[in-house]
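Chemist: show me how the following folds:
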Amino acid sequence: MPDIALTYIGGPTALLEYGGVRFLTDPTFDAPQTYEPRNGFAHTKTHGPALAPSELGAVDLALVSHHHHGDNLDILGAALLRDLPLTISTTKAAEDLGGTVVGLEPWASVQVGKVTITAVPALHGPPGSEGRGPVIGFVLRTAEAPSVYVSGDNASLPYVKSIAERFGKIDISLLFAGAARIPVAEGELTLSSADAVLAAGILASDTVVGLHTEDWAHLTESREDFRRAFAGEGRYVETPRAHRVILRKT
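Modeler: Down below sits the predicted model:
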């Protein structure tokens, strides 16, 4: 079984090599810009990606936590999906985007090669934020490698607890953080760095990677905040942009 590796591209976007499958998380490839307002708020992208789509090599599928916010699926990211053999996202994304997008409800699974991909619940904000639209995370499992959690834009620790109750220990967690805030919504829309530490503890994860901690103006905490929160924990893995990092040898 190949090693588990991750190449960080920027924002929520990374190329994850797991179980012989190459996964792309929440594709965002646009140049810095301010987008047209959606639901009363205009997202501003502050930095572009470390790699262009043409530099990724073969991608087997994308994991898209949700499609209705540009900081998780921007213009070039959405265009890229049309060239991929498979995208797994919410049922609403499958309905809206069509093509090769397969929608999953929470706790539903699909098999890709030797990897079982299970959609897991996510809440994009504090309790009562369901109206912001459907969001999911993902748990990846195979008999030959440690398990992986890709949180997507989840801010709910109770949902993390439900994942731990269902699966037990999750060895590797890719946690979307940054404590996102916007003027038209109450509370943090993604994990704070402190809550990311709690989430990793709930899942008993030995390895933690921070995503969604930079490149967008509405994030109130930084990549450095995430790093400091895990200082001394021994589980945080630094992932420089555009560098392939081995998360676990298998």
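Chemist: from now on I want contacts and neighbour counts done on CA atoms only, so please keep to that.
Modeler: Will do.
Chemist: centroid-nearest residue for the chain?
Modeler: Among the residues of the chain, the one closest to the centroid is G152, at 3.7 Å (CA atoms, centre = their mean).
Chemist: next, that residue: secondary structure please.
Modeler: State at G152, reduced to three classes by DSSP: H, G, I helix; E, B strand; the rest coil: coil.
Chemist: please name the nearest non-neighbouring residue to Y18.
Modeler: I4 (5.1 Å; CA to CA, 6 or more residues apart in numbering).
Chemist: so the one you found sits against R244, correct?
Modeler: No - at 10.2 Å, I4 does not count as touching R244 under the criterion of CA atoms under 8 Å.
Chemist: here's the other one to compare against:
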Amino acid sequence: MVTSRPPAEPMPVRVLGGPTALFDHGGLRFLTDPTFDAPGEYPVPGGPPLVKTAPSAAGPAGVGRVDVVLLSHDEHPDNLDHSGRKFLADVPLTLTTPGGARRLGGRARGLADWEPVRLDRPGGGTVTVTGVPAVHGPGERADVEPVLGEVVGFVLTGDGLPTVYVSGDNASLDPVRQVAERFGPVDTAVLFAGAPRVPGLFGGGLLVLDSVRAAEAAGILGARRVVPVHHDSWSHFTEGRDTLIAAFAGAGLSDRLDLGERPGLGERPGLSGRPDL
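Modeler: Reported below is the predicted structural model:
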């Protein structure tokens, strides 16, 4: 268990539902895994359809300017849907997996593990985005990638800026430990959680972190604040807000957890759901 300490000055993160969140960093606006489609069934190859149960808190028009999309992977509709794909055409840069960049083309750029890209800040200086490992399922990458494809996470750094970790669809604590060794402590961790499971796939094993592992990841990272995403709006996400609250309380990390609220569902100014980015 990590000793409690005061959180760093919060960097506003607007949570839109599912894996989609919007934040400013160094004067640039970043959006994670854009999913804007309406609720309904979305087919996936070789398995049952994924069911979206709630709309996004904002559509493409309501997001405003986006400089960079951080796309953990392009192959599943709960991470990149039809509207999200159209949205990419208007974004100057999409950072994703090497394979995803080849499939998407255009302004998409793939990042291998630990590969950095430096982005110019509007007022001078740079933001460095580094691709980091992720394992989308139980076991080793060699076991899960042939089934679910490759996934990338991201770490954002810059002079005088907070360190931000975006996990992507990752179910393993091993990449989290590697990120902590290279970049910890982390100021803000945007952790994909929700304990998604699909019957018949890897024996119903975890495809992304559950709540207990998300809390453990926060401790490993020394995260001053955790903004969880990817825990609502889809039926295969088996753990939500209440489970996250309980897990972080059990780990003694309640002061690190910033759930916020999705805009329009009871905003709390200054937290993840604040609409005034």
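Chemist: before we move on, the earlier item: what about the residue nearest to Y18 of structure 1, neighbour count?
Modeler: Around I4 of structure 1 there are 22 other residues, counting by other CA atoms under 10 Å.
Chemist: give me the buried positions along the host helix or strand of V117 of structure 2.
Modeler: Applying DSSP states H and E as the criterion places V117 of structure 2 in strand 116-120. Across strand 116-120 of structure 2, burial judged by 16 or more other CA atoms under 10 Å covers P116, L119.
Chemist: that one - contacts with which helices or strands?
Modeler: strand 126-133 (3 or more CA pairs under 8 Å, 6 or more residues apart in numbering; DSSP states H and E).
Chemist: sorry, back to before: what's the distance between the strand holding V117 of structure 2 and the middle of its chain?
Modeler: Strand 116-120 of structure 2 sits 19 Å away from the centroid of its parent chain (CA atoms, centre = their mean, to the nearest Å).
Chemist: stretch 234-250 of structure 1 too?
Modeler: 15 Å.
Chemist: would you map the helices across the stretch 1-150 of structure 2?
Modeler: Remark: helices assigned in the stretch 1-150 of structure 2 by DSSP state H, counting those that start in this stretch are 60-63, 82-88, 98-104, 141-148.
Chemist: ok, residues contacting the very next helix or strand once past the longest one?
Modeler: Read that as helix 141-148 of structure 2. Counting by DSSP H and E, the next helix or strand C-terminal to helix 141-148 of structure 2 is strand 152-157. Residues outside strand 152-157 of structure 2 that contact it (CA atoms under 8 Å, 6 or more residues apart in numbering): 70-73, 96-97, 111-113, 127-134, 163-169.
Chemist: the residue nearest to the centre of structure 1 and A58 of structure 1: what is the separation?
Modeler: Taking CA to CA, to the nearest Å as the measure, G152 of structure 1 falls 22 Å from A58 of structure 1.
Chemist: next: I88 of structure 1.
Modeler: On the measure of CA to CA, I88 of structure 1 and A58 of structure 1 end up 17 Å apart.
Chemist: the two: who's more crowded?
Modeler: I88 (24 against 12).
Chemist: what do we get in structure 2 for the more buried one?
Modeler: In structure 2, the residue matched to I88 of structure 1 (TM-score structural alignment) is L95.
Chemist: which residues touch that match?
Modeler: L95 of structure 2 touches V68, V69, L70, L71, A101, A108, R109, G110, L111, counting by CA under 8 Å, 6+ apart.
Chemist: got a list of what the fifth one touches?
Modeler: What it means is A101 of structure 2. A101 of structure 2 touches L95, A108, R109, G110, counting by CA under 8 Å, 6+ apart.
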